[in-house]
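J.: missing the sequence, but the structure's below:
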């Protein structure tokens, strides 16, 4: 009985271990959710980072487009000057220098005027050198384009690629037909006759670099620009400039296991089609570091529009994903460290509690066993004392039935009248042997007294 009463207050080992496992499971679930949360936050931060890159790309694209409009406007204004139209000996060079000074920072290398026969060029270069030189090739393109009356008022865009040395500058030429439409004191009457054309040479690398060279996305990100034929107009790796982007990547890869399919797809299907957006790709290098480097990319179109012609370039701002990882790595690292410390503290604390509980249970069980043994010994001594007594010793319930009876009492009752009839289920034997024969029997019957007896 003592053991049962103690065990009622002891928690089940299964319940204890169940609670411990449930707690650890919750903590591990918290770690897993934390990992998924980190992944989700990285996606959000990456998207925000890419949106910032897209803002940089679009801003640079608008700068380049605005710069191009300024060049075309200044060329148009210069072409309307009487000094340039009539090639006035005293003033034509000074008038060109005025325009040159206004747009020199846009990468202008030369502004010139070809006469109506295509035999002489009157030009000023970016060193303010004035030259008049005879030519034989001016009668070909673009002279043949300029002499066509249908092209009056229009501007022709044409590329001039290096013929021998690929390291030479890649130039863009803007050509506009010149007609004698203006008047001044020396020419009071305009005859509107074709007088040749005016042209302007632009260093495309310098023209683009002015807007993109200082772009920094994160710590190491940068921008690059391609033209409508996938040639690099600007890239931090100088040997890329002027090269085809698809080809130079494969060449620079040098057979390494790096797939350029993703960036080639973005360039071909998005950038060259005038789309804007964000994505990612894998590169084989980044600022001197080689390997499979995942980069975030934002791209925007650069549209150099003219009434009859336009060029569709594209700018990309890229940065490795490590730029994003660095932003969120340290906070989440400390978070996971703290979670790990808490989990270990709970686990070791739980183990310590379980160990203490186990020790307490063992001690309590040992104490119960000792108490039970003492009680059994006491009960045994009590029975021996009662059974050996030469007195009638018994106990009754409320209805007068024998609960216990010693051997002396049983022997005494055997001498009274007839053998007793068993009434209680407590009797252990069907034969009348010892005190058990009287257990459950009413005392009145055992002594042969009527229950109505009232002394």
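T.: Ah, there it is. Keep in mind that what you see is a predicted model, and the values were worked out from it rather than measured.
J.: every contact and neighbour count from this point should use C-alpha atoms.
T.: Noted.
J.: residue 380 and residue 209: what is the separation?
T.: 108 Å (Cα to Cα, to the nearest Å).
J.: between those two, which is the more surrounded one?
T.: Ranked by neighbour count (other Cα atoms under 10 Å), residue 380 and residue 209 place residue 209 first, with 23 against 12.
J.: not counting its neighbours along the chain, what's nearest the more buried one?
T.: Closest residue to residue 209 apart from its sequence neighbours, by Cα to Cα, 6 or more residues apart in numbering: residue 234 at 6.4 Å.
J.: surely that neighbour touches residue 208?
T.: Yes. Residue 234 is in contact with residue 208 according to Cα atoms under 8 Å; the separation is 6.8 Å.
J.: so what sits against both of the two?
T.: Common neighbours of residue 234 and residue 208 (criterion: Cα atoms under 8 Å, 6 or more residues apart in numbering): residue 225.
J.: okay, helices next: where are they in the stretch 251-400 of the chain?
T.: 261-269, 322-388 (DSSP state H, counting those that start in this stretch).
J.: number of nearby residues for residue 384?
T.: 12.
J.: ok, now how distant is residue 107 from residue 214?
T.: 16 Å.
J.: try it against this one:
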């Protein structure tokens, strides 16, 4: 009977394995479809983001041109050359990839051009007829001309792929009479590179951008830049069939469509072989509604094998787990049945059930004891430290009252009182770390808060051989902040900096204002932060100090986030670390 039972069990196991294999094969195919769609969907989101950034770039320049035309329109007639009037704006716009600016009074004379070095002599090599005709048309007052990508053969911009933008300047007395045109020369490849270069999908996928003629404005491979996207591929591998990517460009990407597809390529990031790539694409429209044919195609591409290889590895692991699980179940079933012939099955099941309940109860008891111990320790620690702090604060306050107001020791005792209160507050934060109290934010001078903290810490750090320097920024508006909480952050950062330099060094503290944020920096010239610690700097209980709690930077980060601000750092081995706090004004 036992032999028959074992034989039946083996047959049953083989049938189950065959069923699982068939189901696994079907599941693999279904997973490949689902994951491929999801991967392409993620690529499409990246392509949409790049295209939106490019559109926003052009919208900003359009707004800037309209503003410039209004500025020039409102200037006196004897204000001098238009170039002198609008050239100061070039210093701002050159950061937006503007290579040159110009001004034309009409269709007849050539525009006056200038760049960062001054006026450009001679012909700039640009055909401005279409731009001038557009901008000088009274019916288009207030509109901005955005041309298609061109590559001049002569002039200072020869060989570069450019976009010409123009806006008309109307008369003061009659908005329908155009007195001139302001022009911009934009580096199209620099714009595409700004938003597409370095974007990665999956492990090795990258982005590329083409203009309305199919020329690469950005690509992972530098030698492709400025080349035609089909011709340069054919030149590299003339034996490969490029009809799929040619159709994709002509019928979908350069017609302004958005979606996902695939094409065949002959290489990818240094790997030379014929492969199928997944592609997601989205259009950018530099001209907006004025020229729907002016399309920049943004595409994210990654090898299909990258996705399917990952799926294959996952499926293999899944099958191995299933097979192992079934083998364990099968042999367990055989053993259980063999023992069931000799012992009571009900007794075995009851024993297993009781055992499972006992294990769960034991685990629950251990967790409860741990939490209770932690809570008692935290309460005991808070009680034992807060009592001496209260005594210190009280004694300092009593002694200070016996001193004259102008006594230097009175000021020191006041600092002792304040620091005792601050330490008491820090104990409360340690105890209530998971239940933070909102800061009391008030509008105040952040420079005063920082300077007072630096002055308070200078003498203490000087005894460690650490020199403290402070540089106050100018023009910083009042900043909403909790002075006590911010002082706690600065003290923590300065102490950390000093402790990182046991042999002495320099701690530099400065304030500044930029882009609507008040900036506070604390830097040192110590050894820097080790890489294995840097990735976990702001995690609770992450510390390299034997006596540290690991809550200092975590508390600092929470305080700054409660102020709607940001805290970050830059570290260099052997050169030091700089922490920067950004608080909105």
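T.: Cool, the structure landed. Every value quoted in this text rests on a predicted model; they were computed, and no experiment measured them.
J.: got a TM-score for the two of them?
T.: Once superposed, chain against chain, the TM-score is 0.62 (TM-score structural alignment, normalised by the length of structure 1); 332 aligned residues with a Cα RMSD of 3.9 Å.
J.: re the thing from before, residues contacting the alignment partner in structure 2 of the residue nearest to residue 209 of structure 1?
T.: By TM-score structural alignment, residue 234 of structure 1 lines up with residue 218 in structure 2. Counting by Cα under 8 Å, 6+ apart, residue 218 of structure 2 touches 189, 192, 193, 196, 197, 207, 208, 209, 210, 224, 225, 226.
J.: of those, which is the most crowded?
T.: Most surrounded of the contacts of residue 218 of structure 2: other Cα under 10 Å gives residue 209, at 30 neighbours.
J.: what does that one align to in structure 1?
T.: Aligning on TM-score structural alignment places residue 209 of structure 2 opposite residue 225 in structure 1.
J.: which part of structure 1 matches the host helix or strand of residue 450 of structure 2?
T.: Applying DSSP states H and E as the criterion places residue 450 of structure 2 in helix 446-462. Alignment of helix 446-462 of structure 2 against structure 1: no match, by TM-score structural alignment.
J.: can you check stretch 488-498 of structure 2 too?
T.: Using TM-score structural alignment, stretch 488-498 of structure 2 lines up with nothing in structure 1.
J.: so which residues make contact with that stretch?
T.: With Cα under 8 Å, 6+ apart as the criterion, stretch 488-498 of structure 2 contacts 422, 450, 453, 457, 461, 464, 466, 504-505, 507, 522-524, 526, 552-553, 555-556, 559, 579.
J.: mind checking which of those are buried?
T.: 422, 450, 453, 457, 461, 466, 504-505, 507, 522-524, 526, 552-553, 555-556, 559, 579 (16 or more other Cα atoms under 10 Å).
J.: so which bits of the longest strand along structure 1 are buried?
T.: Ranked by residue count, the top strand of structure 1 under DSSP state E comes out as strand 289-305. Buried residues in strand 289-305 of structure 1, counted by 16+ other Cα under 10 Å: 292-304.
J.: reformat those as CSV; add distance to residue 311 of structure 1.
T.: Below are those laid out as CSV (distance: Cα to Cα, whole Å):
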residue, distance to residue 311 of structure 1
292, 33
293, 32
294, 30
295, 27
296, 26
297, 22
298, 20
299, 16
300, 14
301, 10
302, 8
303, 6
304, 5
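J.: which one of the residues you listed is nearest to residue 444 of structure 1?
T.: residue 294 (103.9 Å; Cα to Cα).
J.: contacting residues for the aligned partner of the closest one in structure 2?
T.: Using TM-score structural alignment as the criterion, residue 294 of structure 1 maps onto residue 276 of structure 2. By Cα under 8 Å, 6+ apart, the contact set of residue 276 of structure 2 is 262, 263, 264, 265, 303, 304, 305.
J.: residue in structure 2 matching residue 408 of structure 1?
T.: For residue 408 of structure 1, the aligned position in structure 2 is a gap, per TM-score structural alignment.
J.: over to residue 156 of structure 1?
T.: In structure 2, residue 156 of structure 1 lands on residue 145 (TM-score structural alignment).
J.: in contact with its match: list those residues for me.
T.: Neighbouring residues of residue 145 of structure 2 by Cα under 8 Å, 6+ apart: 131, 134, 135, 164, 165, 166, 167, 287.
J.: in a markdown table, list the residues you listed along with distance to residue 157 of structure 2 and secondary structure.
T.: Shown next, in a markdown table, are the contacts of residue 145 of structure 2 (distance: Cα to Cα, whole Å; DSSP: H, G, I helix; E, B strand; the rest coil):
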| residue | distance to residue 157 of structure 2 | secondary structure |
| --- | --- | --- |
| 131 | 17 | helix |
| 134 | 23 | helix |
| 135 | 22 | helix |
| 164 | 12 | strand |
| 165 | 15 | strand |
| 166 | 18 | strand |
| 167 | 21 | strand |
| 287 | 22 | coil |
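J.: perfect, I'm done here.
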